[in-house]
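# just a sequence and a predicted model for now, questions to come.
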Amino acid sequence: MKTHGSDETPFSYLVKVGHISANPVDVHVEADKRELAGLAELWDVLSVEKLEADLKISRWKRDGVRVKGNVKAKIVQACVVTLEPVESDIDEDFEHIFVPEDSKLARSPSMDAGEMVLDPDGPDLPETFTGDTIDAGAAVAEFAALAIDPYPRKPGVEFEGHIEDTGENDRKPSPFAVLKDWKKE
């Protein structure tokens, strides 16, 4: 995710880092019609009817910023079976940390051999930013996009005549299989 300016994402809410205190500030953001149309194009869905988020923005450690909140969206996608419109509701809690690009906190933990250590169940690495501004709106849009169902289906619709391949017959036959019935006379 880029956090440099509003021209890189259809939905943007810029926050000056210098104005953030240790006490969380409550912020409500909501996309307008133009931003909803841009998000629909970006996410490749039929339409985005609503995108809003309630955020708590606060200082994190010395020079970082924590954006914690809940994003709600209503989108319309095409059913993967019938191509008919399918409405989906998104309701996701998220937390995202931003740190300046020169911060020691931006470096990922590594082992002596130079390997990166990542815990798949642990928190995400902090996102870096340049300058004195972060884009909380881009973070909201990113977390909403991550919650979109990649294969939306109308309720009760199934694939007709679909046979699931379990992979059991993927093994190559042995080159000696042709000799199993061969008998020496």
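That came through, no problem.
# switch to C-alpha atoms for all contacts and neighbour counts from now on
OK.
# distance of the spatially most central residue of the chain relative to Asp93?
Centrality entry for the chain: nearest residue to the mean C-alpha point is Leu146, 2.7 Å, by Cα atoms, centre = their mean. Using Cα to Cα, to the nearest Å, we find Leu146 at a distance of 12 Å from Asp93.
# now do Ala37
Relative to Asp93, Ala37 is positioned 23 Å away (criterion: Cα to Cα).
# and for Gly69?
Computed with Cα to Cα, the distance linking Gly69 and Asp93 is 6 Å.
# and Lys104, how many neighbours?
9 (other Cα atoms under 10 Å).
# oops, could you answer that again for Gly114 instead?
Neighbour count for Gly114, taken as other Cα under 10 Å: 8.
# before we move on, what about Lys56?
Considering only other Cα under 10 Å, Lys56 is surrounded by 17 other residues.
# and it, helix, strand or coil?
Each residue gets one of three states, and Lys56 gets strand by DSSP: H, G, I helix; E, B strand; the rest coil.
# comparison target, given below:
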Amino acid sequence: MSDFPDFHRPFDTRRLGHDPVREEIATSEGERLAIAAFLDIVAVNALSVSVAVSRWSNAGIEVKAQLRAEVVQACVVTLEPVAQSIDEPFHLTFLPPHARKVEPRTVAEAEVIVQFDEEDPPDDLEGPVLDLGPLIVEQLALALDPYPRAKGAALSDEFAAGEARKDSPFANLARLKDK
């Protein structure tokens, strides 16, 4: 992958009041080209985000957004272009490091417990300006189909999952051993 694209949308959290600040974020053609190169996909034909930023907890920031994109990826079987429409919400929270507990007070607090049905813990908020650009690229990457396939594209029987190839190196070694 190439270096992270030059796609920045700084948001100064000091302008937040009691109500969320809503913004529409659109991308230029150059930004979409850079994002497509970074994600190693054929094209990002459209990318826009409706975002609402608000205060969260005592010192935190909450970002609720709706990501909309039209992308083209290469088929994992044939390398033909595969178009994908994305329309997904995302929700992120941020907290300054000074607002976190430094040390757990009990052994129970020190244990790491992963609960898959709960929200992710807040990310670090370094300073008053939150750059929404990298967050959008990250959410787009998460929304991409990891195995895009063109219509009718299928693996040949020799590569089908779970089937051993007849001329595998191990089969050849076994025949040599039998001789």
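Arrived safely, thanks for sending. The structure displayed is predicted, hence computed values, not measured ones.
# superposed, what's their TM-score?
After superposition, the two chains reach a TM-score (TM-score structural alignment, normalised by the length of the second structure) of 0.80; 161 aligned residues with a Cα RMSD of 2.6 Å.
# that older thread, which residue lines up with the residue nearest to the centre of the first structure in the second structure?
When the second structure is aligned by TM-score structural alignment, Leu146 of the first structure is paired with Leu142.
# mind checking the SS state of its match?
At Leu142 of the second structure, secondary structure determined by three-state DSSP is helix.
# quick one: stretch 15-27 of the first structure aligns where in the second structure?
Using TM-score structural alignment, stretch 15-27 of the first structure lines up with residues 11-23 of the second structure.
# need the contact partners of that stretch.
With contacts defined as Cα atoms under 8 Å, 6 or more residues apart in numbering, stretch 11-23 of the second structure is touched by Ser50, Val51, Ala52, Val53, Ser54, Arg55, Ile61, Pro128, Val129, Leu130, Asp131, Leu132.
# any of the residues you listed buried? List them.
Buried members of the contacts of stretch 11-23 of the second structure, counted by 16 or more other Cα atoms under 10 Å: Val51, Ala52, Val53, Ser54, Arg55, Ile61, Leu130, Leu132.
# can you tell me which two in those residues are farthest apart?
Comparing all pairs in those by Cα to Cα, the longest separation belongs to Arg55 and Leu132, at 15.4 Å.
# and the helices in the first structure?
Here the first structure has its helices, by DSSP state H, at 33-43, 136-146.
# out of those, which one sits most buried?
Highest mean neighbour count among the helices of the first structure (mean count of other Cα atoms under 10 Å): helix 136-146, with a mean of 21.
# quick check: end-to-end length of stretch 15-32 of the second structure?
Distance across stretch 15-32 of the second structure, first residue to last, is 28 Å (Cα to Cα).
# for Pro85 of the first structure, see how far away Asp63 of the first structure is.
Taking Cα to Cα, one finds Asp63 of the first structure at 45 Å from Pro85 of the first structure.
# out of these two, which sits in the more crowded spot?
Pro85 (18 against 14).
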